[in-house]
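Q: When you get a sec, could you give me coordinates for this:
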Amino acid sequence: MNPIRIPSPAKLNLFLHITGRRQDGYHELQTIFALIDLYDYLSFEYTVQDHIEVKGLQQVEQQHNLIYRAAQLLLPYRKTTQGCSITLEKHIPMGAGLGGGSSNAATTLLVLNKLWQCGLDQSQLLDLAIQLGADVPIFIYGQNAWAEGIGEIITPITDLPEKRYLILKPDCFISTQSLFSQKLLTRNSKPTKFAAYQQNPSDFGNNFEAIARTLYPEVEQAFQYLNQYGKVRLTGTGACVFVEIDCDADTDVMLTHAPYPGYVANSLTSSPVLDIVQSL
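A: Got it, this is the predicted structure:
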């Protein structure tokens, strides 16, 4: 089999509220996941040897590699003895709040479910996805969505307006665990509805923004730069920040003068992974 090369999209959180904390310590969230056309690429190839090989992410130990862990979860269901070699071309920055690792894990589940003839339906894949992380299920759905719970209660959104975004990646690594441990973090935002967001999206923010801007000067610098172009938002727990831009905006000038590396991305209505997997 020739390698099959699959795009693995990023996401933005258009807002992110913490609405409470569960007895098991996990936080209840509300957010909108918006898929964008910034991609990693994964190439899948059968191997004669019965093993899983992941190339392109040497800096991550195997037991922490979400691609490897996703493949491992499918082993009990496969109907073939062939292994798989997976090569990652990394374009989505790591530790950025863009969901690159989660997307890679979901892409692996979707593709190997087909290649290994596992026969799992979407519900079964979602059960595996949540074991890998709260952001993985959205990429199994492959649609923009309103999400609640710890991110696993998903309601697809079919009418998000098409947008273009300028995204900056500040030169810092933000520890999600550290942000969650901050005493000043707002954990009791009032639960809301998608209809309220549609009426006044500018009223919806990210509970992690103030703390990230205070603790990480690089994030504050990125906010200050993008402020000239519109309302700036933090995605996930960061470190990436983004702003909506016009289709005719001079992004070359914007990126040239930006204090950190940046990306221009367009919104997606659905993940291209779904159609590709259907054709396998």
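Q: Every contact and neighbour count from this point should use C-alpha atoms.
A: Noted.
Q: what helices or strands is the host helix or strand of Ala10 leaning on?
A: Element membership of Ala10 [criterion: DSSP states H and E] is strand 4-21. Strand 4-21 is packed against strand 27-47, helix 100-115, strand 233-234, helix 272-279, with contacts defined by 3 or more C-alpha pairs under 8 Å, 6 or more residues apart in numbering; DSSP states H and E.
Q: Need the winner for burial among those.
A: Scoring the helices and strands packed on strand 4-21 by mean neighbour count under mean count of other C-alpha atoms under 10 Å gives strand 233-234 as the most buried, with a mean of 28.
Q: who touches it?
A: Outside of strand 233-234, the residues within contact range by C-alpha atoms under 8 Å, 6 or more residues apart in numbering are Asn13, Leu14, Phe15, Gly205, Asn206, Phe208, Glu209, Phe223, Cys240, Val241, Phe242, Val243.
Q: same thing with stretch 5-17?
A: Contacts for stretch 5-17 (C-alpha under 8 Å, 6+ apart): 29-44, 92, 97-100, 103-104, 107, 187, 189, 204-208, 233-236, 271-273, 276.
Q: Then stretch 209-216?
A: 172, 174, 179, 182, 184-185, 219-220, 233-234, 237-239.
Q: One more: stretch 247-262?
A: Contacts of stretch 247-262 (C-alpha under 8 Å, 6+ apart): Arg164, Leu166, Ile167, Leu168, Lys169, Pro170, Asp171, Gln221, Ala222, Tyr225, Tyr263, Val264.
Q: Ile86: which element?
A: Ile86 belongs to strand 83-89, assigned by DSSP H and E.
Q: other SSEs contacting that strand?
A: Counting by 3+ C-alpha pairs under 8 Å, 6+ apart, strand 83-89 packs on strand 27-47, strand 52-55.
Q: Sequence B follows; please return its structure for comparison with A:
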Amino acid sequence: MAITLPAPAKLNLMLHVLGRRADGYHELQTLFQFLDHGDELTFERRDDGQIRLLTELPGVDHDSNLIVRAAFLLQQESGCRLGADIQLHKRLPMGGGIGGGSSDAATTLLGLNHLWQLGLDLERLATLGLRLGADVPVFVHGRAAFAEGVGERLQPVELPEPWYLVIAPQVSVSTAEIFSDPELTRNTPAITVRSLLAGGGRNDCQPVVEKRYPQVCNALSLLNKFVPARMTGTGACVFGSFPNQGEADKVRRQLPATLPGFVARGSNVSMLHRALARLGQEVDA
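A: Alright, predicted model coming up:
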């Protein structure tokens, strides 16, 4: 028994930092949308309870990987005695701000919930996911959303679904480093969903990242020659939107070979959830 599922990328179309919380985290407002591009995971059931990630990631210890941690957490919280062999086809850059690790963790939770026939609902899985990372719940729910708190309070939204060109500078940005920077703006006034969708919003982390990482600053400058460019999350990836795939591909072909990137369609419903629906699992919002 084996299944293969996608772990889609996400974009933060805006990211406001409202203030620092008493627990040391930051109060945020952000707008998530998924991309039809991402990692891919294959899960094969084991009857002996072992969790084995068969794909090594440079610099990441097996038991520290979010995929393995998600599998162990689901196993422990559900009391399930089954295990899994997991293979990862990695496409998304690490430290890129497009949710690679968090998306892999969410796909693991939903994939093993299906493979082990646990029957846990999305709210329960999202609660588990929050213990792994603030971005995991949005991937579990699989809907474009306006998010508040540390990113866990989600309000589904309907957004245009343009094509995006995403540029991935060859640098890994530390989220903790950016949020601890004394120059980070931490007093942006709260915005309503209505006013946000009418147009507006920025990424408060972008000026800090541009100053610390010239590779990101250069990528933004290059993309801005063709289309308004913005950084996603705490970087390093930057993006611009296009009305169709052809125009996005045309700009991509003009990028230097030393600056990798990809073109993908924006999606309000995660391709993970579409894949699960094809497997016959009812996925509720």
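Q: circling back to that earlier point, mean distance between the strand holding Ala10 of the first structure and the second structure after superposition?
A: Aligned to the second structure and superposed, strand 4-21 of the first structure gives a mean residue distance of 0.6 Å (mean C-alpha distance after the TM-score superposition for the first structure).
Q: what's the angle from that strand to helix 100-115?
A: Computed with axes from the mean of the first three to the mean of the last three C-alpha atoms, to 10 degrees, the direction of strand 4-21 of the first structure lies at 130 degrees from that of helix 100-115.
Q: Flag every buried residue along strand 4-21 of the first structure.
A: For strand 4-21 of the first structure, burial by neighbour count (16 or more other C-alpha atoms under 10 Å) applies to 5-20.
Q: again, but for stretch 217-234 of the first structure
A: Quick answer for stretch 217-234 of the first structure (16+ other C-alpha under 10 Å): Glu218, Val219, Glu220, Gln221, Ala222, Phe223, Tyr225, Leu226, Val232, Arg233, Leu234.
Q: equivalent range in the second structure for it?
A: Stretch 217-234 of the first structure corresponds to residues 214-231 in the second structure, going by TM-score structural alignment.
Q: related to what we said a few turns ago, with distance to His64 of the first structure and secondary structure as new columns, can the contacts of strand 233-234 of the first structure be given to me in TSV?
A: Below are these laid out as TSV (distance: C-alpha to C-alpha, whole Å; DSSP: H, G, I helix; E, B strand; the rest coil):
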residue	distance to His64 of the first structure	secondary structure
Asn13	24	strand
Leu14	28	strand
Phe15	28	strand
Gly205	31	coil
Asn206	27	strand
Phe208	25	coil
Glu209	27	helix
Phe223	31	helix
Cys240	22	coil
Val241	26	strand
Phe242	28	strand
Val243	31	strand
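Q: Generate CSV for the residues you listed, with distance to Leu75 of the first structure as supplementary columns.
A: Shown next, in CSV, are the contacts of strand 233-234 of the first structure (distance: C-alpha to C-alpha, whole Å):
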residue, distance to Leu75 of the first structure
Asn13, 32
Leu14, 35
Phe15, 36
Gly205, 41
Asn206, 38
Phe208, 37
Glu209, 40
Phe223, 44
Cys240, 35
Val241, 37
Phe242, 38
Val243, 41
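Q: Mind reading off the mean deviation between the helix or strand hosting Glu148 of the second structure and the first structure?
A: According to DSSP H and E, Glu148 of the second structure maps onto strand 145-149. Taking mean C-alpha distance after the TM-score superposition for the first structure, the mean distance separating strand 145-149 of the second structure from the aligned residues in the first structure is 0.1 Å.
Q: Residues contacting that strand, please?
A: Residues outside strand 145-149 of the second structure that contact it (C-alpha under 8 Å, 6+ apart) are 26-33, 138, 153-157, 193.
Q: Quick one: name whatever helix or strand follows it.
A: Assigned by DSSP H and E, the successor of strand 145-149 of the second structure is strand 153-156.
Q: how about that following strand, which residues of the first structure does it hit?
A: Using TM-score structural alignment, strand 153-156 of the second structure pairs with 153-156 in the first structure.
Q: Name the residues of that stretch that are buried.
A: Ile154, Thr155.
Q: can you list the residues that contact that stretch?
A: Stretch 153-156 of the first structure has contacts (C-alpha under 8 Å, 6+ apart) with Ile138, Gln143, Asn144, Ala145, Trp146, Ala147, Glu148.
Q: coming back round to it: pipe the buried residues of stretch 217-234 of the first structure into TSV and attach distance to Trp116 of the first structure per row.
A: TSV is the format used below for these (distance: C-alpha to C-alpha, whole Å):
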residue	distance to Trp116 of the first structure
Glu218	44
Val219	43
Glu220	46
Gln221	47
Ala222	44
Phe223	45
Tyr225	48
Leu226	45
Val232	43
Arg233	40
Leu234	38
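Q: ok, so of those residues, who is nearest Ser123 of the first structure?
A: Using C-alpha to C-alpha, the shortest approach to Ser123 of the first structure within those belongs to Leu234, at 30.4 Å.
Q: can you count the residues close to the closest residue to Leu42 of the first structure other than its chain neighbours?
A: Once flanking residues are discounted, Leu42 of the first structure sits nearest to Leu88: 4.7 Å by C-alpha to C-alpha, 6 or more residues apart in numbering. Residues contacting Leu88 of the first structure under the criterion other C-alpha atoms under 10 Å number 19.
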